[in-house]
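Q: Have a look at this prediction, sequence included:
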Amino acid sequence: MKENRRDRDGEGRARNARPRDGLGRPLPYGAEGVERQPEGVVRTPEESVREAQRLLDEGKPFHAHEVFEDAWKSGPEAERALWRGLAQLAVGLTHAARGNTAGGARLLLRGAGGIAAYPAPHGIDVDGLTAWARELAGRLDGPVDAADEAPRLTSRG
C-alpha cells in the first residue's frame, strides 16, 4: 500500500515542504532548492512592489507571485483585485518560463484585465504592465527566460 505522506505546518495545515527551483517546481526531498518566500508577511504596498521586482529581476516569478499573494490577502478590500491581478501576471510568466504557453498566455491576459481598472496605484505602471502582458501573451511559442522577460512594475525603474 502506498504511503500518503503530507507535509504539515506547526498548526497541522498541509504545507508542501519539498524544496523548489527558481520557477517554483518541486524538487526531490533533500535536493538543494531556492529559498522560499515566507507566507503571510504583511508589507507596505511599496515594500511588496520592491520585493516582487527584485524576485522578477532574479528570474523568480513564482516567488514574486507569493509576495503579491500576501499583499492581496492582507491589503484593503479595494485593492485585492489589483494584487490578485499582479499575482496572475507573475504566475503567467512562471508558466511561460516552464513552457506552458497556453496557460501562461491565459494568466497573463487575465492578470492584465485584473489590473487595468486601477490608475497607477503605489507607482505601479498599470499601462506598461498591461501592454507587456498582452505583448508577451501574443508571442509565446515556447519557454521564455523569466529574467529576460521580467516586467518593470513601476515607471521609476
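A: Perfect, thanks for sending it. Please read all numbers here as calculations on a predicted model, not as lab measurements. Numbers count the residues shown, from 1 in each chain.
Q: switch to C-alpha atoms for all contacts and neighbour counts from now on
A: OK.
Q: Just the endpoints, please. Distance across stretch 92-110?
A: End-to-end distance of stretch 92-110: 9 Å, with CA to CA, to the nearest Å as the criterion.
Q: Centre of the chain to it, how far?
A: 11 Å (CA atoms, centre = their mean, to the nearest Å).
Q: Repeat that for stretch 146-155.
A: On CA atoms, centre = their mean, the centre of stretch 146-155 falls 12 Å from that of its chain.
Q: Could you measure from the residue nearest the centre of the chain over to residue 11?
A: Central residue of the chain (CA atoms, centre = their mean): residue 65, 2.0 Å from the mean position. In this view, residue 65 and residue 11 are 24 Å apart by CA to CA.
Q: put this beside the first:
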Amino acid sequence: MNARDRDDAGRARSARPRDGLGRPLPYGAQGVERQPEGVARSPRETTREAQRLLDAGMPFHAHEVFEDAWKSGPPSAAPLWRGLAQLAVGLTHAARGNAVGGARLLRRGADALAGREDAYGIDVAGLVGWARELAGRVEAGEHIDAAAEAPGLSGPRGTPGGPGPA
C-alpha cells in the first residue's frame, strides 16, 4: 500500500477493510463491504438501505447512507439526514464500548431531530425517544448490541409500519 491510500478520484481514502462497526482491520483481513460514497438515492431508498444496515448491526455503514442523503439531497432536508447520521454514529460508538461518545452523539442527534415533523415516513419523535433512552442506558454502563438495539426508522421494530424484525 502507498503511504496514503487514495480512491479513484485521488482523494485520501483508507483501503483497509473494516468490520461491521466500521473499525479498521489489518490490510488483507476479511472485512465487511464498504458503502459506496456519493450515491444519490430517493428518500425511500435511503431509509430502506439504512434500515437494512441497522438491522444487520452495521450502524456505521447506515451513517454513510444518511450522509449521502444529506450531501446529495435538497438543503431543506439536510438537517433531518444529518441528525439521523448522528444517531447511527452514536449507536456505533455505543456498540464499540465508547459510552461517552455514544451517549453524546445519540443526544446530539436527538436534539437535532427534536421538534421536526415526520418526513419520508420516518418516525422522528419515536427516534428522538429511542436515542435519549439508549443514551441513558449507555451512560449507565449497559453493553449495547448494535443489531438488537437498532431502531425502526418508520416506527417500533416488529410492529405494523415498523420495518425491522422484532
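A: Alright, I've got the coordinates. These figures come from a predicted structure and were not determined experimentally.
Q: What does the superposition give as a TM-score?
A: The TM-score (TM-score structural alignment, normalised by the length of the first structure) is 0.96; 155 aligned residues with a CA RMSD of 1.3 Å.
Q: is it true that residue 109 of the second structure touches residue 81?
A: No - judged on CA atoms under 8 Å, residue 109 of the second structure makes no contact with residue 81 at a distance of 9.8 Å.
Q: contacting residues for the equivalent of residue 43 of the first structure over in the second structure?
A: Aligning on TM-score structural alignment places residue 43 of the first structure opposite residue 41 in the second structure. When contacts are counted by CA atoms under 8 Å, 6 or more residues apart in numbering, residue 41 of the second structure touches residue 69.
Q: What segments of the second structure are strands?
A: With DSSP state E as the definition, the second structure shows no strands.
Q: what ranges do the helices span in it?
A: 43-55, 59-72, 78-96, 99-113, 124-139, 146-149 (DSSP state H).
Q: Out of those helices, which one sits most buried?
A: Burial of those is given as mean neighbour count (mean count of other CA atoms under 10 Å); helix 78-96 ranks first at a mean of 26.
Q: That helix: average distance to aligned residues in the first structure?
A: For helix 78-96 of the second structure, the mean distance to aligned residues of the first structure following superposition is 0.2 Å (mean CA distance after the TM-score superposition for the first structure).
Q: Check the offset of that helix from the chain's centre.
A: Mean-position distance between helix 78-96 of the second structure and its chain equals 5 Å (CA atoms, centre = their mean).
Q: how about that helix, which residues of the first structure does it hit?
A: Going by TM-score structural alignment: helix 78-96 of the second structure matches residues 80-98.
Q: contacts for the matching stretch?
A: Contacts for stretch 80-98 of the first structure (CA under 8 Å, 6+ apart): 23, 60-62, 64-66, 68-69, 71-73, 101, 103-115, 118, 133, 140, 142-146, 149-150.
Q: repeat for stretch 24-39 of the first structure
A: 18, 19, 20, 21, 22, 60, 62, 63, 66, 67, 70.
Q: Make CSV from those residues and add distance to residue 129 of the first structure to it.
A: CSV is the format used below for these (distance: CA to CA, whole Å):
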residue, distance to residue 129 of the first structure
18, 32
19, 30
20, 27
21, 25
22, 22
60, 17
62, 17
63, 18
66, 18
67, 17
70, 20
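Q: of these, closest to residue 47 of the first structure?
A: residue 67 (9.5 Å; CA to CA).
Q: rewinding a little: residues contacting the residue mapped onto the residue nearest to the centre of the first structure from the second structure?
A: Aligned by TM-score structural alignment, residue 65 of the first structure pairs with residue 63 of the second structure. Counting by CA under 8 Å, 6+ apart, residue 63 of the second structure touches 50, 84, 85, 86, 88, 89.
Q: so, if you compare those, which one comes nearest to residue 3 of the second structure?
A: For the contacts of residue 63 of the second structure, the nearest to residue 3 of the second structure is residue 89 (27.6 Å; CA to CA).
Q: Distance-wise, check that closest one relative to residue 27 of the second structure.
A: 24 Å.
Q: likewise residue 58 of the second structure?
A: 20 Å.
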